[in-house]
Each structure stands twice: as C-alpha cells, then as structure tokens.
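Participant: sequence plus the predicted model coming up.
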Amino acid sequence: MSAALTAAPGAPGATDPAGPEVLHVESQVAQLRLEDPGRKGPEASEENVASSAQSRAVPADAGPSLTRSVPPLAQAALSVPASPPDYLQVHLQEPAGQEERQESVPSADPVFQVPISKAVQLTTNDAVKTTLLMELDISKTDFSYQPGDAFNIICPNSDSEVQSLLQRLQLTDKREHRVLLEIKADTKKRGVQNSSFFVFSVTNGFPST
C-alpha cells in the first residue's frame, strides 16, 4: 500500500490495478491537510473573523492602562480610601492696589529678582527627581549674605497652565483677586492645629506655587 502511494502514475513497474483509486485517496488526504481539522463550515469562518478583529482592537503585548486591566490587579479586590476631611477655608479678596501688586508673592523676607547665569542638569533624564546646578548673578543686588546661606527660589507657573486652572475652577474673571487660605478652627487633621504658616495670601498668578 505504501509503495503504491509513493509511485508516480505511469511509472515503470507500477502494476497495481488499484492505482487510480489509491491516487484518489491520496489527493483527498492532501486536501484534508490544507484545511483546519475539525473546524470547517461557516461557524469556523465567523469565529476566525471575530478573532482577527479582536486581535486588531487589543494588541497582544498591550500593557495595563486606564481602560484595560491585567492580572493580578484585575483579579484583586480593590477599595478606594475615603477623602480626607476639609481643613482649609478659601476666601477671595478684592484685587490689591498697584503697589501691592508689584510684590507678586508674599514673603517674610525681602524678595529679590536676579538673573540665572548658568544652569546645568546633574541627573539623567530618567531620574525620579531632577537636580540642577544653578549660578545666580547677584553682582548688581545689594543684600548681605554669608557662605552657607540658603536661597528660596520662587518660580512663576506657566501662564497657559494658570489660565487652564482658572477656567476649570470658573474663576477667570477673578484672576487678579487675592486668595486667602485659612485653617479651620475645628479641624481634626493631624499636624496642622498649631501650624500658622498655612495662613497666607497669594495672587492668582502664582496658584499652587
């Protein structure tokens, strides 16, 4: 039987009278090999189309995201912590006068504006925190200092970010108002009962500074 399957039709020495039938069976076997065994008919075709569409919608190597969760997080029971109690009161005050507006950020110490003569990034771009080496030009500024003194650097926020925040808070028409943050008298939040530095006022040009 095996010799008949391997013999070519019309080859010398192929004298088996059942040769055509064997060749017919062989062609059927070859056709079955080209098909998916046990998965024939319209149902298999529809499932293949659905599987291909799903593979295009969600890549196989896609990681977890806000719309797709993967184990073990997808199988874990999650609980959202309760919001912390409010401990601050926010008051909007009328815009400051021209003289007071020039001092954009209140401070216990005098505020000086000096140029930055040099800035070098000391950390790599993938570092958790960026460390900069900065040199300030204080040659034209009259103030006393000693070696080892610290400088507090106040940086204004991006105007586009400030405008976006004001629009989200619906305070666009109160951009020049002063904001007074005051600790609630009956607060139960730890560590702020006797903290007076939370009481200060800032202009809306420096929110979240």
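Facilitator: Arrived safely. Numbers count the residues shown, from 1 in each chain.
Participant: only C-alpha atoms for contact and neighbour calcs from this point on.
Facilitator: OK.
Participant: quick one: residue 180 is in a strand?
Facilitator: Yes - with DSSP: H, G, I helix; E, B strand; the rest coil as the criterion, residue 180 is part of a strand.
Participant: give me every residue that touches it.
Facilitator: 89-93, 199-202 (Cα atoms under 8 Å, 6 or more residues apart in numbering).
Participant: give me the distance between it and residue 202.
Facilitator: Using Cα to Cα, to the nearest Å, residue 180 is found at 7 Å from residue 202.
Participant: identify the contacts common to those two.
Facilitator: With Cα under 8 Å, 6+ apart, residue 180 and residue 202 have no common neighbours.
Participant: beyond whatever helix or strand residue 101 lives in, next helix or strand please.
Facilitator: Assigned by DSSP states H and E, residue 101 belongs to helix 98-102. Where DSSP H and E defines the elements, the next helix or strand beyond helix 98-102 is strand 116-121.
Participant: okay, pairing it with this:
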Amino acid sequence: MTPSATRMSRPGTRKSTAMVAAVLASVLTTAGCGSGGEQEAAGAPSASAATGTSPYPTPPDPREAAPRPAGSKGTPQGGVPQPEDIDQKRVDAVAQGTLRVMWTFDSNVDSGPHDAEIRAADASWLTKAYAARLRAYRPRSVPGAQWREWASHRAHTVVTLRKAEDAARPADTDTEAWRQWTVTATPSGRDGWEGEPSTVVTYVHLTRTAADETWRVADVTVQ
C-alpha cells in the first residue's frame, strides 16, 4: 500500500504489509507510468472466481526497522472511514473499511504512501501488534518520480473494492477470519488529471478476543 501500482507475487508467495507501503510504493519510487514496480508490473483485476492458491494462514515474516514518524498533514480528499462509522462486529465491514483507509492517500497532505498505513493504525482499525509493526516499518526508498507527478497535480486516490472468493480460505471461527478483496486505486488530481489505476489482490487476516467483541485486522498481504 503503498498505495499505487503494485508488485504482484507469484502464486503461492506472499508479501506482508508492513508493506502495503512497499507494495504500492513500488511504483511511486520509480519513474514512468503508474503500471511499473520494483519487481513485476501490476496486472489486470483478478477474477472473483475461487482460486484456491492463497497463502492462508501463514504468519507474516518479521521485519525489523527503526521507527518512522508519519508525515501526514491532514485528512485525504474525500475523507476516510472510521471504525465507529461501521458495524465493527461484521468481519466484512471491518476488512473493507481497513483496506479503504490503507489505500487512500493524498499527495497534498501526505509525505508518502506509507502515511495511509499509519492512518489505519492510528484510527484503531488494526490489532495492536500489527499497528506497531506498521509504525516501525521504514520504507527502503523515498517516494520518487511518480509521487512527484501526483504531487504536481495534487492528486489523491479513489479506491474501489471488490470481494473475491478463495477456495483455500479457512472457515471462520469466533475469533479468527480471512477475507480476499481486489483493491483498485486510481490517482485523481485536483486539477482534473487522472492517472493510471493500479490493482492488487489482498488477503486480510482478522481477529477478535471473543465472539461478542469487535474485529480488528491482524495482517494484510498482497498477491
């Protein structure tokens, strides 16, 4: 996340988000069109059909990095949802709200795409452990030519979500669930400019302490 075009994993591999930042940021740290990336270019939106190839329920790889303070100077254009805006006992609602926050960023108020993850952490969409991991994550490179192009148009992303089914998804329990969503982020400038949309398939791991408690996102991975 970092929100923008993304690097897609081969089937059976996964990228952990401490890394939504590394993911969409992959395009923003390179010159050229919004379909580029550190590894592979973003593909077309994945079909909704069950694939059975997702990485559930492998735990995320640990990442060690120095703390990086958020650079956001305000609320993104159009705003972002807050946990209190939705029914937090509905797992789909929490997954969807979290993804919308993590992929909504605004070059007019953010210093880089990672700030969207910090917003999600600060708004309590995430478990404490996942929020701490994102706050500690330090992007390996600063936003580059693509982010500067967005900034020249004072662009923000418009996020669309599409739920997908996965044949390999474990059954929900009272305290654990996984969901698969296709996320498309389209940069839109305040001057009328529109950039190339980027799409990722995300796997969201959600947990709660008991059946009557609220859900929180424990991890997001991208394919």
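Facilitator: All right, it came through fine. For clarity, every value in this text was computed on a predicted model and none was experimentally measured.
Participant: care to give me the TM-score?
Facilitator: Once superposed, chain against chain, the TM-score is 0.21 (TM-score structural alignment, normalised by the length of structure 1); 80 aligned residues with a Cα RMSD of 6.0 Å.
Participant: one step back: which of the contacts of residue 180 of structure 1 are buried?
Facilitator: The neighbour count (16 or more other Cα atoms under 10 Å) marks 201-202 as buried among these.
Participant: just the ones of the contacts of residue 180 of structure 1 in strands?
Facilitator: In strands, defined here by DSSP state E, the members of those are 89-93, 200-202.
Participant: got the buried residues for the host helix or strand of residue 150 of structure 2?
Facilitator: Per DSSP H and E, residue 150 of structure 2 falls inside helix 145-152. Residues 145-151 are the ones in helix 145-152 of structure 2 that count as buried (16+ other Cα under 10 Å).
Participant: now those as JSON lines including distance to residue 95 of structure 2?
Facilitator: Putting the buried residues of helix 145-152 of structure 2 into JSON lines (distance: Cα to Cα, whole Å) gives the following:
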{"residue": "145", "distance to residue 95 of structure 2": "31"}
{"residue": "146", "distance to residue 95 of structure 2": "28"}
{"residue": "147", "distance to residue 95 of structure 2": "27"}
{"residue": "148", "distance to residue 95 of structure 2": "30"}
{"residue": "149", "distance to residue 95 of structure 2": "30"}
{"residue": "150", "distance to residue 95 of structure 2": "27"}
{"residue": "151", "distance to residue 95 of structure 2": "29"}
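Participant: just name the closest of these to residue 114 of structure 2, please.
Facilitator: residue 147 (12.0 Å; Cα to Cα).
Participant: ok, the nearest residue to the closest one once chain neighbours are set aside to residue 202 of structure 2 distance?
Facilitator: Nearest in space to residue 147 of structure 2, with sequence neighbours left out and distances taken as Cα to Cα, 6 or more residues apart in numbering, is residue 28 at 5.1 Å. For residue 28 of structure 2, the distance to residue 202 of structure 2 (Cα to Cα) stands at 19 Å.
Participant: neighbour count winner among those two?
Facilitator: Neighbour comparison, residue 28 of structure 2 and residue 202: the larger count goes to residue 28, with 33 against 23 (by other Cα atoms under 10 Å).
Participant: ok, the more buried one touching residue 150?
Facilitator: No - using Cα atoms under 8 Å, residue 28 of structure 2 makes no contact with residue 150, being 9.1 Å away.
Participant: doesn't residue 133 of structure 1 fall inside a strand?
Facilitator: Yes - applying three-state DSSP, one finds residue 133 of structure 1 inside a strand.
Participant: state the number of residues packed around it.
Facilitator: Residue 133 of structure 1, neighbours per other Cα under 10 Å, totals 10.
Participant: so who does it touch?
Facilitator: By Cα under 8 Å, 6+ apart, the contact list for residue 133 of structure 1 reads 118-122.
Participant: Serialize the residues you listed to a markdown table and add fields for neighbour count and distance to residue 21 of structure 1.
Facilitator: Listed next are the contacts of residue 133 of structure 1 as a markdown table, based on neighbours: other Cα atoms under 10 Å; distance: Cα to Cα, whole Å:
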| residue | neighbour count | distance to residue 21 of structure 1 |
| --- | --- | --- |
| 118 | 11 | 91 |
| 119 | 11 | 88 |
| 120 | 10 | 85 |
| 121 | 11 | 82 |
| 122 | 10 | 82 |
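Participant: so which of those residues comes closest to residue 160 of structure 1?
Facilitator: Of all the contacts of residue 133 of structure 1, residue 119 has the smallest distance to residue 160 of structure 1: 24.0 Å, by Cα to Cα.
Participant: list the contacts for that closest one?
Facilitator: 132-135.
Participant: residues near residue 164 of structure 2, how many?
Facilitator: Residues contacting residue 164 of structure 2 under the criterion other Cα under 10 Å number 18.
Participant: thought it was touching residue 178?
Facilitator: No - using Cα under 8 Å, residue 164 of structure 2 is not in contact with residue 178; the gap is 11.4 Å.
Participant: need the residues touching each of the two.
Facilitator: Here residue 164 of structure 2 and residue 178 have no joint contacts, going by Cα under 8 Å, 6+ apart.
Participant: from residue 178 of structure 1, how far out is residue 161 of structure 1?
Facilitator: For residue 161 of structure 1, the distance to residue 178 of structure 1 (Cα to Cα) stands at 18 Å.
Participant: who has more neighbours out of the two?
Facilitator: Legend: neighbour count by other Cα under 10 Å for residue 161 of structure 1 and residue 178, higher for residue 178 (19 against 11).
Participant: ok, the more buried one to residue 101 of structure 1 distance?
Facilitator: 10 Å.
Participant: show me the longest helix that occurs in structure 2.
Facilitator: When structure 2 is scanned for its longest helix (criterion: DSSP state H), the result is helix 91-102.
Participant: what sits against the residue nearest to residue 180 of structure 1 when sequence neighbours are not counted?
Facilitator: Nearest residue to residue 180 of structure 1, sequence neighbours excluded (Cα to Cα, 6+ apart): residue 201, at 4.5 Å. By Cα under 8 Å, 6+ apart, the contact set of residue 201 of structure 1 is 106, 178-181.
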